[in-house]
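*Asks:* just to be clear, the model below is a prediction. Sequence and coordinates:
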Amino acid sequence: MLSEIQTYLERLSDRRTAILKTLNGLDPDALDWKPLATDANSLTVLAVHSLGAERRWLHEVVGGKKVQRDRDAEFRARAQDVTALKAMYTAAAVESEQILSQLSAEDMDATRKLPQGAHTVRWAILHVLEHYCEHLAQMYLTRQLWENRTNRPHEI
């Protein structure tokens, strides 16, 4: 396996672990709570959407596997058992590793043509990492706001 791929897999694993740690110990009310009535997402939505993006970009675009993704439904997701989310993340991680571990240096520079433009395989992998980081930061903040919502009700 390319050392570049090994690094990407480690970073992906770190992001997934951090997301699941952020959800750990929360009940459905906390998982579905939004800090604002509009233009904000719950922890459930952010977790489901982030995973949907990984499956789309790594499994479908990079790996060539058909993914049944309903992006709009990701933003309507309601709390699942955290155990179910962990299982979904574990299954996606296994599939992502199988796909990425087979890539060659030439594959990394290969271009995938999509309706929204052409991107290299490397770009797709980095995009997933970037996407996870963006939503993980939102999840950290959302959890902090949830945990402090009764202490400072006028600031939220």
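*Replies:* Great, that's in hand. Numbers count the residues shown, from 1 in each chain.
*Asks:* when you work out contacts or count neighbours from here on, use the C-alpha atoms and nothing else.
*Replies:* OK.
*Asks:* and stretch 107-126, how far out from the chain's middle?
*Replies:* 18 Å (C-alpha atoms, centre = their mean, to the nearest Å).
*Asks:* what helix or strand is Glu97 located in?
*Replies:* helix 82-101 (DSSP states H and E).
*Asks:* let's bring in a second one:
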Amino acid sequence: MIDKDTYLRFCDEALVAMRDTVTDLGDGLADRRPDLPGANSPYAILTHCLGVCAYWGSTVNLGREVPRDRDAEFSATGPVADLAAATDRLRADFAGWVGEADAGMPPANPPRGRHHHDTYATQGEVLLHVYEELAQHRGQVEITRDVLRAQAS
């Protein structure tokens, strides 16, 4: 098992990398979707990741409701500076939620609904799920950036 600080370092690396990619793309390109069926913009992907961290880290694990509109995350647009600031605020909040989590205890508010087909028996499993999502979406943001740049040239 890894300690919470190490876990947070991995999550932070993924969030910071996505934040920096979105920032580097700028307001016009970060909001753009690649010309591919079902593709999302880098801005929307990062917005979704913030929702993932808040929902699973607080609502599911600790039972503290964090408002979330999952469907709206995928159509989110706006200034990249605002999203970068929201990312940094979330990183601080997430560190607090992870600090309060008890890896061996069951989640306080197990997920329900169409998007939650998996069942996680412990808060530690929930946190692993969060990192899984961050890692895969980091790669998605990087590939999306590359496609957008290629399509723009």
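*Replies:* Yes, it's here. Only a predicted model underlies this, so the values are computations on that prediction, with no experimental measurement involved.
*Asks:* who touches the residue positioned nearest the centre of the second structure in this structure?
*Replies:* Closest to where the C-alpha atoms of the second structure average out (C-alpha atoms, centre = their mean) is Cys49, at 1.5 Å. Neighbouring residues of Cys49 of the second structure by C-alpha atoms under 8 Å, 6 or more residues apart in numbering: Glu133, Leu134, His137.
*Asks:* Tyr89 of the first structure too?
*Replies:* Counting by C-alpha under 8 Å, 6+ apart, Tyr89 of the first structure has contacts Arg16, Leu51.
*Asks:* now do the helices in the first structure.
*Replies:* 3-23, 28-32, 43-54, 71-74, 82-101, 105-109, 121-147 (DSSP state H).
*Asks:* can you list those in CSV and add distance to Val61 of the first structure?
*Replies:* What follows is the helices of the first structure, written out as CSV (distance: least, C-alpha to C-alpha, whole Å):
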stretch, distance to Val61 of the first structure
helix 3-23, 16
helix 28-32, 30
helix 43-54, 10
helix 71-74, 15
helix 82-101, 11
helix 105-109, 12
helix 121-147, 8
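*Asks:* most neighbours per residue, which of these?
*Replies:* helix 43-54 (a mean of 24; mean count of other C-alpha atoms under 10 Å).
*Asks:* give the equivalent position in the first structure for Ile143 of the second structure.
*Replies:* Residue pairing (TM-score structural alignment): Ile143 of the second structure is matched to Leu141 of the first structure.
*Asks:* residues touching stretch 33-43 of the second structure, excluding its own?
*Replies:* By C-alpha under 8 Å, 6+ apart, stretch 33-43 of the second structure touches 22, 30-32, 74-78, 80, 83, 141, 144-145, 147-148, 151.
*Asks:* end to end, how far does that stretch reach?
*Replies:* End-to-end distance for stretch 33-43 of the second structure, by C-alpha to C-alpha, to the nearest Å: 9 Å.
*Asks:* report the buried residues of it.
*Replies:* Arg33, Pro34, Asn40, Ser41, Pro42, Tyr43 (16 or more other C-alpha atoms under 10 Å).
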